[in-house]
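Enquirer: Need a 3D model of the sequence below.
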Amino acid sequence: MSNIFTIAVLPGDGIGPEVMKQTIKILEKIEKYLNTKIIINEYAVGGIAINKYGNPLPKKTLHGCENSNAILFGSVGGPEWDHLSLNKRPEKGALLKLRKHFNLFANIRPTFFYKNLNSLSPIKEKILNKGFDIICIRELTGGIYFGLPNGRKGKGINEYAFDTEIYSRLEIERIAYIAFNIALKRKKKICSVDKANVLNTSILWREVIVNISKQYPSVKLEHMYIDNIVMQLMKKPSQFDIILCPNLFGDIISDQCAMITGSVGNLPSASFNQNFFGLYEPAGGSAPDIAGKNIANPIAQILSLSMLLEYSLKDKYSSQKIKNAIKKTLDLGYRTKDLLTNSINEKIVTTDDMGTLIMESII
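Expert: From the prediction side, this is the model:
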C-alpha cells in the first residue's frame, strides 16, 4: 500500500452530509494510528448534484472517484427527485452508475448486533442469546436488474411490463471466489441462495457454485431456496456465517438481515470489483424526513469507514479501534433516537454528540 491513500468522499442527500461529517471526524482521529497519509476529496453526488449541475453523477465527481483509492459514499435520493425518470434519479443515475462504471460486482454486508440493543430486534430473546455474525455477499451487476430486454408495452387492459433475468458463468464464478476466500478467514461455511427448482439462472448458479467449491475442500457448502432462507433467518440466524446470493435475492436477504438486528442504522456495506477497489456506504437510505434535525444515527457510516480501513488499507488494527469505540459508547448508554430501548440507563444524544463520543473513545 502506498504511503498516500486518496478517498473520494460523496456525502449525497438527506442525512448523508450529517453522518459523513461525523465519519470524517473519526477518520481525522484514527489517522494518527495509520502508516498512511490520507487525502480526502469531497464531491457532489445524487440529488444535490442534480440541483447544482443537472446530473446526479457529474464528470468532476466521476473523475475524482477514478483518481482515488476508495469511495466513501453517503446516501442519495428523496421525494424532491421522484418525479424524474428512473435513469435520471439519484439512485440509478448515481449509485447504480458508479457500480457499473467501476464494475463493483460484489457487495459485502456484515450483520451483527450489540447485546445491549437486543430489545430492538423483532427476534425473540432466546434466539438472540445464541448470537449471530453473518456476512451477506450479494452479486451486484448481473441478474434481473440489468438483463435485457426490459420495458413496458401495450395499452389499456393489454399493457404489460417485463424484465429479463440473465446470469453468465463468469458473473457467478467471480462472486463465488470472493465468498470462498472470505470464508477461509471465518468459519469456513457458506450458504448459497437460489431458486433452482424453478429458475434456469438458479440451476446454472448452483452448478457453478458447486464446481468452485471443489477448489475449497475445507469450506462447507450448503444450498437453500430463497423462500426457505427467509424463514430460517427468523428462526435461527446463528446457523449462518456467509450467505451468498444473486442480485435480487441478495437485495432481499441483506435487508432482512439488517432488520433482525433491530436497526439498519448500525450496519455498513462495501462493494468491490475484481481489483478490490471499493465503495463503502451505510446500509440505510437518505432518510429525508429527519435530514437536518441532528438526530440521525451515524454508526453505519462510521462502520463503513471501518470496513474501508480493513479491506482497502488492510489495517484491521485501526478498523477494530473504531468498532471498539462504538461498542464502548453504546455500553455507556448513549443512544441516538432510533436506538432507544426504554432502558433507564440510556442517554439520548444528537448526531454530532454521537460522533464526538465515539471519536473520544478511540484510544
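Enquirer: from here on, contacts and neighbour counts on C-alpha atoms
Expert: Will do.
Enquirer: what's the helix or strand for the residue sitting nearest the centre point of the chain?
Expert: In the chain, the residue lying closest to the centroid (Cα atoms, centre = their mean) is residue 269, at 2.4 Å. Assigned by DSSP states H and E, residue 269 belongs to strand 268-272.
Enquirer: list the helices and strands that strand packs on?
Expert: strand 106-112, strand 278-282, helix 299-311 (3 or more Cα pairs under 8 Å, 6 or more residues apart in numbering; DSSP states H and E).
Enquirer: circling back: find the nearest non-adjacent residue to the residue nearest to the centre of the chain, please.
Expert: residue 109 (4.5 Å; Cα to Cα, 6 or more residues apart in numbering).
Enquirer: Would you quantify the distance from that neighbour to residue 242?
Expert: 10 Å (Cα to Cα, to the nearest Å).
Enquirer: Show me whatever sits in contact with both of these two.
Expert: Residues touching both residue 109 and residue 242 (Cα atoms under 8 Å, 6 or more residues apart in numbering): 135, 136, 137.
Enquirer: Pick out whichever of those sits closest to residue 105.
Expert: residue 137 (10.1 Å; Cα to Cα).
Enquirer: The closest one and residue 247 touch, don't they?
Expert: No - taking contacts as Cα atoms under 8 Å, residue 137 lies outside contact range of residue 247: 9.5 Å.
Enquirer: higher neighbour count, these two?
Expert: residue 137 (30 against 24; other Cα atoms under 10 Å).
Enquirer: Now show me the structure for the sequence below, then we'll compare the two:
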Amino acid sequence: MKTYNVCVIKGDGIGPEIVEEAVKVLDSVSHKFGFELNFDYHLMGGCAVDIFGVPLPDETLNAAKASDAVLFGAIGGAKWDNLARHLRPESGLLKLRKELGAFANLRPAIIFDELINASTLKPETVRGVDILVVRELTGGIYFGQPREKHEKSAFNTMVYSYEEIERVSKIAFEAAMKRGKKITLVDKANVLETSQLWREVVAEVAKSYPEVAVEQMYVDNAAMQLVRDPKQFDVLLTENLFGDILSDEASMICGSIGLLPSASIGGKVGIYEPIHGSAPDIAGQGIANPIATIMSAAMMLRYAFNEAEAAQCIENAVKSVLRDGYRTKDIAKFDAKEICSTSEIGSIISDYTHKF
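Expert: Modelled structure (predicted):
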C-alpha cells in the first residue's frame, strides 16, 4: 500500500474546524482508493506565537520539509495585529513558502452551476467561468530588500530575477496546455521595470509552447475585465502582489471565498490551503464553510501524490452535495434544501465520496 506523509497545520481562527473536515474526507477516499495517509500535526501562526514566541517554530518547518505535502488551514487574527512584523502570524506563512520553495500558487476560480446565483454578477456573465490564476509566490515586493518604515516615510522594494519569472511561467504554460491553451500575462509594464522583464521572459518561454496563445494586459484593465467578461480568461499569469489581489477578486465572481482552493507548488513539498482567511469572528461556531479546504485536499492528491482518481472523487462529491441542496450558512440563501454545520457538511461530502 502506498503511504504519503502529510504535515497538517490547522492554524488560527476557523483553521482547526475546516482542516478537520478535509482530513475526514481524505480518510474516506484513501481507504476507497487503497493508499494510506499519515497525518503529522504541527503549529504555525498566532497559536505558535502564543506557545513558542514565533509564528513558525523550527519543529514545524522541519516537519514540513520532511513531509510529502502540507495541508494548511488559515492563520492570523486581531489578537496578533500589533506585533512586530517578524512575529505576526503571516510572517510564518511567508517563511514557510520560501523555505519549501513553493514559488507557484495555483488558484482555480470555477463557478458551480448549483451556486450560479451566489455571484453578484449576472448568471449569463459567470456561467461557465473556469479560470486558473498562476501567481508567483516567493518573490516581488513582499520579499524585496531593502525595506524600511520610519515615522513619516516607508518604502518597499519590488525585485524579480529572470529565473524567478521563468520557472513560474513554465508552470503556467504547462497548465495552459492541459486547459484552453491561452495565457494572459497581467502586469504594469507601462510604469514598472519589473513588469517589462516579465514580458521579455514570458515571450522567451512562449517559444517552447507554440500552441499556447499569449496576451498581455495591464493589471487595472485585468481587474475591470474580470468583472466585465470573466469567461475571456483561461490562465492568468502574474506576479505576487497583483496575483494576491486578482485571485481574491476572481473568487468573489464565483460567489464565495469559502469555496475555492489553492496549491503552492514548485519545490519538493507543496502547500495546499483555502484562499480565505482565519475568520476569527465566526471561529468555534460551527458555521465555517470547509469546502475550499476540502477542495485544496483534492488538489493535494492530484499534484503531490498523483492520485487523480481520488482527487476527482472528492470534486465530484462536492458538486453532488451542492446539487442536492446542502449548504453552509454563508451560501444558505442559494437553493438550500438543508443548512449544515461545518462538521455536518464535511460528513456529507465524506459519505458522498462512496458514490463515485
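Enquirer: follow-up on the earlier one: in the second structure, what stretch matches the strand holding residue 269 of the first structure?
Expert: Matched against the second structure by TM-score structural alignment, strand 268-272 of the first structure falls on residues 261-265.
Enquirer: Of all the residues in that stretch, which ones are buried?
Expert: 261, 262, 263, 264, 265 (16 or more other Cα atoms under 10 Å).
Enquirer: want to throw the helices and strands packed on strand 268-272 of the first structure into JSON lines with mean neighbour count and distance to residue 338 of the first structure?
Expert: As requested, those are exported to JSON lines (neighbours: other Cα atoms under 10 Å; distance: least, Cα to Cα, whole Å):
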{"stretch": "strand 106-112", "mean neighbour count": "24", "distance to residue 338 of the first structure": "17"}
{"stretch": "strand 278-282", "mean neighbour count": "27", "distance to residue 338 of the first structure": "15"}
{"stretch": "helix 299-311", "mean neighbour count": "25", "distance to residue 338 of the first structure": "11"}
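Enquirer: in what helix or strand does the equivalent of residue 174 of the second structure over in the first structure lie?
Expert: Under the alignment by TM-score structural alignment, residue 174 of the second structure pairs with residue 181 in the first structure. Using DSSP H and E, residue 181 of the first structure sits within helix 169-183.
Enquirer: now the angle from the following helix or strand past that helix to helix 169-183?
Expert: Once helix 169-183 of the first structure ends, the next helix or strand along the chain (criterion: DSSP H and E) is strand 189-194. Calculated by axes from the mean of the first three to the mean of the last three Cα atoms, to 10 degrees, strand 189-194 of the first structure forms an angle of 150 degrees with helix 169-183.
Enquirer: Please list the residues outside strand 189-194 of the first structure that contact it.
Expert: 179-180, 183, 202, 205-206, 209, 219-226, 229, 240-246, 249.
Enquirer: same check, this time on stretch 321-329 of the first structure
Expert: In contact with stretch 321-329 of the first structure (Cα under 8 Å, 6+ apart) are residues 30, 114, 299, 302, 303, 306, 357, 358, 359, 361, 362, 363.
Enquirer: Could you export the helices and strands packed on strand 268-272 of the first structure as a markdown table, including distance to residue 21 of the first structure?
Expert: Formatted as a markdown table, those follow (distance: least, Cα to Cα, whole Å):
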| stretch | distance to residue 21 of the first structure |
| --- | --- |
| strand 106-112 | 22 |
| strand 278-282 | 14 |
| helix 299-311 | 10 |
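Enquirer: and of the ones you listed, who's closest to residue 90 of the first structure?
Expert: When those are ranked by proximity to residue 90 of the first structure (Cα to Cα), strand 278-282 comes first, at 14.9 Å.
Enquirer: so the closest one versus strand 268-272, what angle?
Expert: 160 degrees.
Enquirer: Show me what strand 278-282 of the first structure is packed up against.
Expert: Going by 3+ Cα pairs under 8 Å, 6+ apart, strand 278-282 of the first structure lies up against strand 70-75, strand 268-272, helix 299-311.
Enquirer: Mind reading off the mean deviation between the match of strand 268-272 of the first structure and the first structure?
Expert: Following the fit onto the first structure, the mean deviation recorded for stretch 261-265 of the second structure is 0.6 Å by mean Cα distance after the TM-score superposition for the first structure.
Enquirer: and that stretch, how far out from the chain's middle?
Expert: 4 Å (Cα atoms, centre = their mean, to the nearest Å).
Enquirer: next helix or strand past the longest helix along the second structure?
Expert: In the second structure, ranked by residue count with DSSP state H as the criterion, the top helix is helix 15-33. Using DSSP H and E, the helix or strand that follows helix 15-33 of the second structure in sequence is strand 35-42.
Enquirer: With the first structure overlaid, report how far that following strand is off on average.
Expert: Counting by mean Cα distance after the TM-score superposition for the first structure, strand 35-42 of the second structure comes out at 1.3 Å.
Enquirer: Touching that strand from outside, list them.
Expert: Residues contacting strand 35-42 of the second structure (Cα under 8 Å, 6+ apart): 1-10, 27, 30, 59-60, 63.
Enquirer: try it again with 10 Å
Expert: Strand 35-42 of the second structure is contacted by residues 1-11, 23, 26-27, 29-31, 48, 56-57, 59-61, 63-64, 67-68, 70-72, 307, 310 when judged by Cα atoms under 10 Å, 6 or more residues apart in numbering.
Enquirer: Now do the buried residues in the longest helix of the second structure.
Expert: For helix 15-33 of the second structure, by 16+ other Cα under 10 Å, it's 15-30.
Enquirer: need the strands for the second structure, in chain order.
Expert: 2-11, 35-42, 69-74, 104-110, 130-136, 148-149, 154-155, 182-187, 213-218, 235-238, 261-265, 270-274, 326-327, 338-339 (DSSP state E).
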